[in-house]
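A.B. asks: Got a predicted structure plus its sequence, pasted below:
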Amino acid sequence: MSSLPYLKKLNNAFTIFSRSYAFKSDLKIKWVRPEKIPCFKPEKSGDLQGFSNINKSETILEFQNSKELATADNNVKKLFSLEFAPKKCANNLYIKNMMSKVQRHELDFSTIETKIARWTGIIRALQESMERFPRNIRMKVTLKELIDRRKKHLKYLRRWDYKKFEWLLETLDLVYKPPPNHFHWITRKESLKKLTDKYCDGIKEERLKAYRLTLENEQPAFLEEKIRTLQFIRDEQKACNVVVTVTEEEINDVKNQLEELKKKNAESNNQLN
């Protein structure tokens, strides 16, 4: 029986503790978790251009320099075109076109810009395939490794030859997105704190703006009252035969300030109308 009061106090404390977690703010702030973008998507890899469609009437890459095919019948040429070839042939032609944009000569296959162009062609071809087969884990791993390898070489090129780095990004239509130095998880609690601070700053700015407008509207009346007060002080000092501390220049300065303020308000009203 002696333990009942203690259990009641413990129960009340637990109720208060649990209610503190159930507290909800009255601020109209809604946080939505940002959508997770897969690593192979162009938004993450930095590819501004996707896999472009190649003309199906073009000849397969392996037979483009064939003399026999050049003099062959149109039906034979059609059989050796991309229309009846597997998707791999179109990918190879696209990769060859990407490499030809940056090659120094026809036999250039080992320079860093040619390698990056080749990887870019393969990446964009695999990205198109991933859109159709998103569950292909093997293709996803290969694509991720290629993107990381390209980023690594772009990082080296950026360090040692920045002009060539910029030219290569412009030619291949790429954006360099280096990995972050410090990875930071996006949490609901921290995001709500930032949104609350932003909301409070917005309220503060709105109220300061409203208070500033109120003061600006009251400024002409304040200047008129100041002119009357200065003139009254000057007249009283003259009537009492004491040293006059208010000069005519001070009163004229306030009058000029009032006229400039009225002109400014009139111009602003005309612009609004």
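C.D. replies: The structure has been received and is ready for your questions.

A.B. asks: only C-alpha atoms for contact and neighbour calcs from this point on.
C.D. replies: Noted.

A.B. asks: Contact partners for Gly121?
C.D. replies: 51, 91, 94-95, 98 (CA atoms under 8 Å, 6 or more residues apart in numbering).

A.B. asks: Which ones among these map onto helices?
C.D. replies: Residues of these located in helices (DSSP state H): 91, 94-95, 98.

A.B. asks: so what's the residue nearest the centre of the chain closest to, chain neighbours aside?
C.D. replies: With distances taken as CA atoms, centre = their mean, the residue of the chain nearest its centroid is Glu43 (11.4 Å). Residue nearest to Glu43 in three dimensions, not counting chain neighbours: Ile37, with 7.6 Å by CA to CA, 6 or more residues apart in numbering.

A.B. asks: which one of the ones in helices among the contacts of Gly121 sits closest to Cys200?
C.D. replies: Closest approach to Cys200 among these (CA to CA): Met98, at 51.2 Å.

A.B. asks: I'd like the distance between the nearest residue to that closest one once chain neighbours are set aside and Arg19.
C.D. replies: Spatial nearest neighbour of Met98, excluding adjacent residues (CA to CA, 6+ apart): Ala117 at 5.7 Å. Going from Ala117 to Arg19 by CA to CA, to the nearest Å gives 60 Å.

A.B. asks: adding another structure so you can compare the two:
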Amino acid sequence: MSLRHIKQLSKALILTHIGPKPLATPKRSNIVLKSGKTFPYFSSPCLIQSRTKSTISGSSVKRKPLSFDYSGDLVTRSSLQESDILNRFKDVTELENAPEDVKRICSIGMASGVEIKKHRIEEMSNRLEQLFGKDCHREQMIGKLTVEIRSLIAHCLQFRSDKRSKSILVEKIQKRKKYMKFLRREDYERFEWLLDELKIKYIPPPAYYKFVSKRQKRKIEVKDAAYAVRQSKIDALKKKLEAEKEAFMQEKEEILAEIQKEAEKYELDPELFKQSLIREREKSKRYVLAKDLRTADVEYE
């Protein structure tokens, strides 16, 4: 172990053990160098990164999982068949009669990442050219950015520490939104057609920006959870009422059938019963209305 590596290790150990709370002193063991000098070394250094966010008080808060839902992509990157020929070799007619080894070399399975990305962009370009014609420059740019965004999303979710790719991804998402905004102003039908073909959801920017503090966010989350519980109870009650409604309607039909039989037996007119019921309902409504008016007059006095 060279002296430079020892200095770097000592700096890392000092940085890891500086914090708001005092840390326990670990065991020490001496490293004897070739020159005869000794260097104190911690036997169990804590160099593992944790997915937590430290605060001033010393407590840790778990980070939320990384998500790029704000991009508007409804689908992920599509998979390719490894046996398919690359787009740049499709015009080669001699490849049809070539041996299998030559076809395998020209296939997607033997291509590099740059070649696969170029193949995806060319496939997207040909598809949009068939749909919108040769003069669809803005649609071509949106399609190219869509291919790059979906590739970068898969990369950033796999490699969380690659911050440079994440910043490039955010820039490309904003750039695509700008081109989509321009296309939306020019031709709305074409804009909707492109969104349907690329499986993208356009999320316009808010008209007004208001800063939301952490306390307000917690309040909003609690309210949403309470409304969700309330809605679940309402849905359960609706299902219960629907089940009871079927039994009630069946019982109602049986009672009406019995009333009809008795009316036919005693030769009674059912219309008279209906009119009497209507009169009783109107009388009860008038009684309730008069009662409410009397209580209102008493409160006013």
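C.D. replies: Thanks, I have the structure now. Not measured: the values here are computed from a predicted model.

A.B. asks: Just the TM-score for the two chains, thanks.
C.D. replies: The TM-score (TM-score structural alignment, normalised by the length of the first structure) is 0.55; 180 aligned residues with a CA RMSD of 3.9 Å.

A.B. asks: Under a three-state scheme, what state does the residue nearest to Glu43 of the first structure occupy?
C.D. replies: Classification of Ile37 of the first structure using DSSP: H, G, I helix; E, B strand; the rest coil returns coil.

A.B. asks: how close does it get to Asn252 of the first structure?
C.D. replies: 67 Å.

A.B. asks: Ok, Lys151 of the first structure next?
C.D. replies: When distance is defined by CA to CA, Lys151 of the first structure is 70 Å away from Asn252 of the first structure.

A.B. asks: Those two - which one has more neighbours?
C.D. replies: Set Lys151 of the first structure next to Asn252 and count neighbours by other CA atoms under 10 Å: Lys151 wins out with 19 against 12.

A.B. asks: Could you list every helix and strand that the helix or strand harbouring the more buried one packs against?
C.D. replies: Using DSSP states H and E, Lys151 of the first structure falls within helix 137-160. Contact here means 3 or more CA pairs under 8 Å, 6 or more residues apart in numbering; DSSP states H and E; on that basis helix 137-160 of the first structure packs against helix 112-132, helix 162-172.

A.B. asks: just so I know, which of these lies nearest Glu190 of the first structure?
C.D. replies: helix 112-132 (33.5 Å).

A.B. asks: The closest one relative to helix 137-160, how many degrees between them?
C.D. replies: Helix 112-132 of the first structure runs at 150 degrees relative to helix 137-160, counting by axes from the mean of the first three to the mean of the last three CA atoms, to 10 degrees.

A.B. asks: Average offset of helix 112-132 of the first structure relative to the second structure?
C.D. replies: In the superposition against the second structure, helix 112-132 of the first structure averages 1.2 Å from its aligned positions (mean CA distance after the TM-score superposition for the first structure).

A.B. asks: What span of the second structure is that helix aligned with?
C.D. replies: Mapping helix 112-132 of the first structure onto the second structure (TM-score structural alignment) gives residues 138-158.

A.B. asks: Does Tyr199 of the first structure belong to a helix, a strand or coil?
C.D. replies: helix.

A.B. asks: Next, count neighbours for it.
C.D. replies: Tyr199 of the first structure: 15 surrounding residues under other CA under 10 Å.

A.B. asks: now swap in the one 4 residues further on and tell me
C.D. replies: Using other CA under 10 Å, the number of residues around Ile203 of the first structure comes to 12.

A.B. asks: just to confirm, which helix or strand has it in it?
C.D. replies: Using DSSP H and E, the element containing Ile203 of the first structure is helix 188-239.

A.B. asks: Which strands or helices does that helix pack on?
C.D. replies: Packed against helix 188-239 of the first structure by the contact rule (3+ CA pairs under 8 Å, 6+ apart) you find helix 248-272.

A.B. asks: okay, the angle between the helix it packs on and helix 188-239?
C.D. replies: Using the same axes, to 10 degrees: helix 248-272 of the first structure against helix 188-239 is 140 degrees.

A.B. asks: picking up where we left off before, got TSV for the contacts of Gly121 of the first structure, with distance to Ala85 of the first structure too?
C.D. replies: Below are those laid out as TSV (distance: CA to CA, whole Å):
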residue	distance to Ala85 of the first structure
Phe51	17
Asn91	11
Tyr94	14
Ile95	16
Met98	20
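
A.B. asks: Tell me the one among these nearest to Lys9 of the first structure.
C.D. replies: Using CA to CA, those come closest to Lys9 of the first structure at Phe51, 68.4 Å.

A.B. asks: How about that closest one, nearest residue that isn't a chain neighbour?
C.D. replies: That would be Arg124: by CA to CA, 6+ apart, it lies 5.2 Å from Phe51 of the first structure.

A.B. asks: same check, this time on Phe68 of the second structure
C.D. replies: Nearest residue to Phe68 of the second structure, sequence neighbours excluded (CA to CA, 6+ apart): Ile153, at 7.2 Å.

A.B. asks: My read is that the one you found contacts Leu66, right?
C.D. replies: No: counting by CA atoms under 8 Å, Ile153 of the second structure stays clear of Leu66, with 10.1 Å between them.

A.B. asks: more neighbours, those two?
C.D. replies: Regarding Ile153 of the second structure and Leu66, a neighbour count based on other CA under 10 Å identifies Ile153 as having more, with 20 against 9.

A.B. asks: So what's the residue count around the residue nearest to Phe51 of the first structure?
C.D. replies: If you count neighbours by other CA under 10 Å, Arg124 of the first structure ends up with 24.
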